[in-house]
Structure formats: C-alpha cells, structure tokens
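Colleague: Need the 3D shape of this:
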Amino acid sequence: MPKQIRDRLTALGVKRITAPGFHADGGGLYLRIEDGRRLWVFRFTWQTKRCWFVIGPERDIGLADAREQARLCRLMVRDGVNPIEARQADKAARQIEAGQTFDAVARRYITAHEARWRSVKHAADWLNSLTMYAFPALGAKPVASITIADVLDVLEAIWREKPETAARVRGRIEAVLGYASAMKWREGPNPAAWQGNLKHLLPPKSDIAPVQHFAAIPYADLPAAMTALSNADGFGALALRFLILTATRSSEARGCRWSEIDLDKGLWTVPGDRTKSGREHRIPLPKAALAILHDLKPLQRAPDGLVFPGGRLGSPLSDVALSKALKAAAGEGFTVHGCRSGFRDWCAEMTAYPREIAETALAHSNPDKTEAAYQRGDLLDKRRRLMEEWAVYLTTTARTAEAVPIRGHA
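Modeller: As a prediction, this is how the structure comes out:
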C-alpha cells in the first residue's frame, strides 16, 4: 500500500488558493472551496461509502488546528467510531443537558415528591427557598455542570447569617442533584453533600456564633431615606420603597406578583404559602405604594409575573439588592428587616392606634390565645387609615424638615 503524503499545504499557500474544488493536504484533510465558502473537510470511508466530515470554516480554523482535527477523526475511524455520528450524538447530549437546568430539575423533583409531603405548604416552602437562595446562582446551570464552588456561592452568603435556612437550602440542593444523578443527568459525587465534602469547607451550625443584628433604622430617619430612594435608579430602590410603605418582610415584597395586587381596591393579598405565619395576609396599599405599582404596570411581563423581577427571567430580586439600596440611602449599620421595626416604633410613639392594629399590620400572631379567639377579623379598614398616615409621614416629613430650619441651626 503506497504511503500517503501528508502536509502538502502551507499556511501561506492556503491563503493563496482561490480555485474552486478540493485541495488535498493529505491524511484525508482537504480545503474545500465552493460558492465563495472555504471549509476544512475530512474524507473517510465508512462501511464502503465515502463520507465527508466538515471540520469548520478556514477563516476560523488555521491549518495546524485543521490537521489536529483530522488526526482525531482518523483515530475515531480506526476505533470504529463515525465522526459525523459522534458529533450528532454530542450535539443531542448538549441539547438534553441544556434542558436539564437546576431550575427545571428542582421543579420536577418537587412534582415527583409533593404527594408524600405533609402539606401543600411544605412543597411551596421548598420552591420558595430554592427560588430565593439557589435559583439566582444555580437556576440556569445544567445540573451536569454544577460544582462544589457553585454550591458554595449559594451557601456562603447565608451560612453565618441564616444558619437554619442555609442548612435547609443545602439539603434541598443535595436532594435535587441526587435526583438528577438517579435520572442519569449528571455523574460523579454530589457537590452539595455534607459528609466528606462541605463538612470540611463550612463550619457546623453548632460552631456559628449568634448573629449580631444591626440596629433598626430609627423611624425619624426613614423619611430622608425614602427621599434618597426616590432619587435612586433600579428595582432594588423601588422594591425597598414599596416594602417600607407596606411594612412587609423582604421575601414578601421581593416575591410580590401582579396576581396578588388589586389596583382598583388598593389591596395586596399575600397568599399563605408566602407568609411566615402560613396565613393569608391582606395589606391595604397607601397612595404612595399604588403610585409605584402604576409606574411599574407598563413593565408587567405576565398576569402572574413578578412586580420586582430580578436579573434572570422568572427570578425575584435578591435580598442583597435591597440591602445595597438601603445602604446607599441610609448608610451602614441597618438591615432591611429593621425597617419594620421603625414602623412599629412609629406606631407606638407617634400615633394613638391600638397595639393590635399595628401588630396585625405587621402580620404578627397574637400570643394571647384568648384575645386572638375574639379577634376574628383583620381590621382592614383601620389598618388602611394607619398605612395612609404612615405613607404621609414618610413622604412629607423630609420635605418639611428641609423647609423649616431646626432651631439653633438656622
């Protein structure tokens, strides 16, 4: 059998070739010129048929790289693998992998297991915790490509501040990735496993010192913060203004959906699966909060879409986005949750509203079971007046302070 001549072409010579046709380099590699296109192709015989494998355009692939690709193709043919079929199988695998994102697999896991869980709320809690903490970092990633570093990106942000929540989120990520392994969508060890894995990278919950909470922002400082937020850009500032005006929790405001809002009645109904108490909470919306919603209405993506969407479609804003907005408006040392404390202090010190109205506005459970048994309603009308007065305080006090100089400093 005559010896094949290889490496007939040169890099400079390739650039000078303009004639249409197949220009052999040897070893099955050709430069194909046709209809203005210049492609590297590999010729091989498969089951007595002549086949052509397209390596790629000459403008993107140099001669040396084309020769290396041809060498790999020759090895595949020698080992009984058709390069064309191998590429098609690889493409199909990538398409399947792209469809098996962490978000999609997590939802399949919940659907597969929710029938045996104790309540619908448990399934909702699963999805809410993953949506809040895991999906922003992992949601769009194929489960096959998730690493320990990816899992740590999720957990390190909350491991010390919210150890109980972080432990639950870790366990749920582990369960989802374990499900993915059982479905043959990923291979190798589970990167969210604790024993022999994250145990060596994160401190156990028992070793984490209690979190030292920052002081709540004084209610006297909130009007100035609201003014600063009004002049700021971004969904983080808007969501924080809405949160302060409604005295709600961060997760409730960030997860707010248009389907929960009744603009005509000025009412926001947070479903029980999104509240801390597990009970539905109706929130009367003051005019300032309604103004924010009316401004955002043209941006609504779907009837059930998020009012304050995050950077990735379908995901809410992160807690960090609100914390950054608060820091920019009020300085260091305050937490978003502390804004609720500011509202409660204002109710106690600046109004004559009974305690139960303020507590109901905050969706706090009444510790007095006897009293709670007699209080069947949610005091909506009284709370509506309270929230409107709160909004007026927030939106007018700062302007009044600017107009009237403080005595002794004029």
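
Colleague: use CA for all of it now, contacts and neighbours both
Modeller: Noted.

Colleague: Work out the gap between stretch 285-298 and the centre of the chain.
Modeller: Relative to the chain's own centre, stretch 285-298 is displaced by 24 Å; criterion: C-alpha atoms, centre = their mean, to the nearest Å.

Colleague: nope, stretch 231-241 is what I was after
Modeller: Centre-to-centre, stretch 231-241 and its host chain are 18 Å apart (C-alpha atoms, centre = their mean).

Colleague: what residues does that stretch touch?
Modeller: Residues outside stretch 231-241 that contact it (C-alpha atoms under 8 Å, 6 or more residues apart in numbering): 226, 229-230, 253-254, 289, 292, 308-309, 317, 321-322, 324-326, 336.

Colleague: quick one more, to check against the first:
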Amino acid sequence: MFNRHILREFGDRAADTITRSEITRFIDGIARTAPVMARNTLGYLSAFYTWALPRLDQMPANPCRDAGRPPAPKARDRVLSEEEIGALWHVLDGEGKPFGPAIKLLLLTGQRRNEVFDADRREFDLAAKLWTIAGDRAKNGATHLVPLTPAALAIVQDLLKDKRSEKLLPARGNWDMSPSGFSKAMRRIREALEEKLGHPVPHWTLHDLRRTLATGLQRLGVRLEVTEAVLNHLSGSRSGIVGVYQRHNYFHEKRAALIAWERELKRLARLHRTKAGTMPRALAA
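Modeller: Below you'll find the model as predicted:
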C-alpha cells in the first residue's frame, strides 16, 4: 500500500512538510474509486506519523489526525445465486488468462483476491495437492494451508506450464508483476454474465465470491469452524481465549469441505450447459 499509493504521492517529501489538507486531497482522490482502500491508506499513514512524531521536532501534531476520512462503506451481503454461479463458469471459460483461471480459483478456494493474483509458483506443492500462503501474504498474518481440489489443481497445473515468471499469474508483457486492469476485466465479465443469463445481474465484486463460497459451505452443512478455517478467519470460534487453546488446523476437514463445494459447483455448471452441451473445462473431470 505504501509503494502503490503513499510513496508514489509523497515519496520525495520530508515527512514534516506534508500538510493536513494535502493528505485530505490525497485520500479523497483514492476514495473516488476505492473507498475502503482510502480508509486503509489513511490508517497506515497515520500509524507511520504516530511512530515518527516523537522523532520530528518540527512537527507539532499528526497531520492525519484531523484530515478528511471517507465514511465507512456499508457492509456488503451480496451472494451470487445458484443460477449466477453456474453461468459464471461458462463465462470464465471464454475469458482466458489471467482473469479466467484466477477467478475460478477464487470461487473454488474462497481465498482473498490478492492472495490469488499475487501468488508465486513456489507456494504450490502439486504432489501434495497443497497451496501454502505464507503469513506475510495473509491478511491476518497467519500461514494458511489451502487444499487443492481436482479442479483447482488442474488450473494450477496448467498455469505452471509457463515458466517465464515466478508469478502464478504474471501480467501480460511484464513477467515480474501481478496482473492489473481489474476494472476493465470485471466490466467485461459482468456484461458477459448478463448476456449469458439474458437479464440484468445485481452488482457483484470478486470479494463477493468469497462470501458466496462461505454461504455455500454452510448450505452444504459444513461446520462453522471449518468454514472459518477455509477462509483463514481468526474470528468467531478461533478468536480470543478459545483460539489460544484450540490449535487444530482442520486441514482434512478443509479438504473435505472444498471437495464438497467443488461437487456443488459441478452440479450448478450442469444446469447451465453451453448450447453444445459441454461442461466448463475446469469442472469436466
């Protein structure tokens, strides 16, 4: 976040010369398209100034403290319907790399957007059918073991055939970077989904796929603590004093849950076969 936003804007400035109004304009600019990112960026910049303030004699106060702060966004509750999920698989088959396979992995595994799009090759153990997300990449700082179901494994195996990059999903023409162009890709995919279904579809985001998987697991009867383990949540049944004593990682339960979810995705895909009568490639096995 510092590299992408803060250093790009203020990297050549002395910290004690940046004013409250400059920070407000900076955060407002981010908030026009990414209000959550804007609030998080302000929080990180403020934390930096809290650390720096005792070390900067010329700075009387933290300039972030009274800077404008975007309002908290409303909590989202969007979950894709069964019809939308089934049709989305067909759309993603025609999308190609990187967004087609990446979004399939999001729905198959329930992991966060950045965890998928920024993944490195070395995180995947094909023999063990395992994806390891290190703590420094996970949102909560906890190393996360993600069992790979047959469909997810097939996607990863196909992506790993291209050895030009250490990234699982490199940007086109820049093998050291993760993909960009999310807004354009999502607009294209949303429009294709509406065309496939023949009616308007309520707005949805990539993070909504994570909520869709969690809801689907609950519908399939997966225990809440296993669903939380799949998502690498340290809240609820894995938080507080319970989390101190409850050290079981639910690895085998996570694999069983994700396999059950893959079976459900196959069922939904069958309901929305293409005109040729074929099943989406990632779920054909």
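
Colleague: Any chance you could compute the TM-score here?
Modeller: Aligned and superposed, the two chains score 0.69 in TM-score terms (TM-score structural alignment, normalised by the length of the second structure); 237 aligned residues with a C-alpha RMSD of 3.6 Å.

Colleague: ok, R312 of the first structure - contacts?
Modeller: By C-alpha under 8 Å, 6+ apart, R312 of the first structure lies in contact with P136.

Colleague: measure the residue positioned nearest the centre of the first structure to R37 of the first structure for me?
Modeller: Centroid-nearest residue in the first structure: P136, 2.0 Å away (criterion: C-alpha atoms, centre = their mean). Going from P136 of the first structure to R37 of the first structure by C-alpha to C-alpha, to the nearest Å gives 42 Å.

Colleague: what's the answer for S259 of the first structure, then?
Modeller: Going from S259 of the first structure to R37 of the first structure by C-alpha to C-alpha gives 53 Å.

Colleague: out of the two, which sits in the more crowded spot?
Modeller: S259 (15 against 11; other C-alpha atoms under 10 Å).

Colleague: what ranges do the strands span in the stretch 1-150 of the second structure?
Modeller: Here the stretch 1-150 of the second structure has its strands, by DSSP state E, counting those that start in this stretch, at 124-125, 130-133, 144-147.

Colleague: thinking again about what came up before, let me see the contact set for the residue nearest to the centre of the first structure.
Modeller: 312, 315, 318.

Colleague: can those residues go into JSON lines with extra columns for distance to A247 of the first structure and secondary structure?
Modeller: Formatted as JSON lines, those follow (distance: C-alpha to C-alpha, whole Å; DSSP: H, G, I helix; E, B strand; the rest coil):
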{"residue": "R312", "distance to A247 of the first structure": "26", "secondary structure": "coil"}
{"residue": "S315", "distance to A247 of the first structure": "22", "secondary structure": "coil"}
{"residue": "S318", "distance to A247 of the first structure": "18", "secondary structure": "coil"}
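
Colleague: will you turn these into a markdown table that also has distance to R274 of the first structure?
Modeller: Converted to a markdown table, those look like this (distance: C-alpha to C-alpha, whole Å):
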| residue | distance to R274 of the first structure |
| --- | --- |
| R312 | 21 |
| S315 | 15 |
| S318 | 16 |
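
Colleague: R113 of the second structure -> the first structure?
Modeller: In the first structure, R113 of the second structure lines up with S250, judged by TM-score structural alignment.

Colleague: Of the contacts of stretch 231-241 of the first structure, just say which sits nearest to D381 of the first structure.
Modeller: Distance to D381 of the first structure, by C-alpha to C-alpha, is smallest for A289 among these, at 16.8 Å.

Colleague: And the closest one, how close does it get to M76 of the first structure?
Modeller: Taking C-alpha to C-alpha, one finds A289 of the first structure at 65 Å from M76 of the first structure.

Colleague: about what we covered before: give me the buried positions along the host helix or strand of the residue nearest to the centre of the first structure.
Modeller: If you go by DSSP states H and E, P136 of the first structure is part of helix 135-138. For helix 135-138 of the first structure, the neighbour count (16 or more other C-alpha atoms under 10 Å) marks 135-136, 138 as buried.

Colleague: quick revisit: the more surrounded of A289 and M76 of the first structure?
Modeller: Set A289 of the first structure next to M76 and count neighbours by other C-alpha under 10 Å: A289 wins out with 21 against 14.

Colleague: That one: what's it in contact with?
Modeller: Residues in contact with A289 of the first structure, defined by C-alpha under 8 Å, 6+ apart, are 241-242, 245-246.

Colleague: which stretches of the stretch 1-150 of the second structure form helices?
Modeller: For the stretch 1-150 of the second structure, the helices defined by DSSP state H, counting those that start in this stretch occupy 7-10, 20-31, 35-52, 82-93, 99-109, 113-117, 150-160.

Colleague: Check the mean deviation of the fifth one from the first structure.
Modeller: Between helix 99-109 of the second structure and its aligned partner residues in the first structure, the average distance after superposition works out to 1.2 Å, using mean C-alpha distance after the TM-score superposition for the first structure.

Colleague: biggest helix in the first structure by residues?
Modeller: If you go by DSSP state H, the first structure has its longest helix at helix 380-403.

Colleague: Counterpart of L155 of the first structure over in the second structure?
Modeller: L155 of the first structure maps onto I30 in the second structure, by TM-score structural alignment.

Colleague: If you tally nearby residues, what's the number for the residue lying closest to that match once chain neighbours are set aside?
Modeller: Distances taken as C-alpha to C-alpha, 6 or more residues apart in numbering put A38 closest to I30 of the second structure, at 5.3 Å, once the chain neighbours are dropped. If you count neighbours by other C-alpha under 10 Å, A38 of the second structure ends up with 21.

Colleague: contacting residues around A38 of the second structure?
Modeller: Neighbours of A38 of the second structure in contact, by C-alpha under 8 Å, 6+ apart: 27-28, 30-31, 70.

Colleague: hmm, back to that, could I get the contacts of A289 of the first structure in CSV, plus columns for distance to R384 of the first structure and neighbour count?
Modeller: Listed next are the contacts of A289 of the first structure as CSV, based on distance: C-alpha to C-alpha, whole Å; neighbours: other C-alpha atoms under 10 Å:
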residue, distance to R384 of the first structure, neighbour count
R241, 18, 26
F242, 15, 24
L245, 12, 26
T246, 10, 25
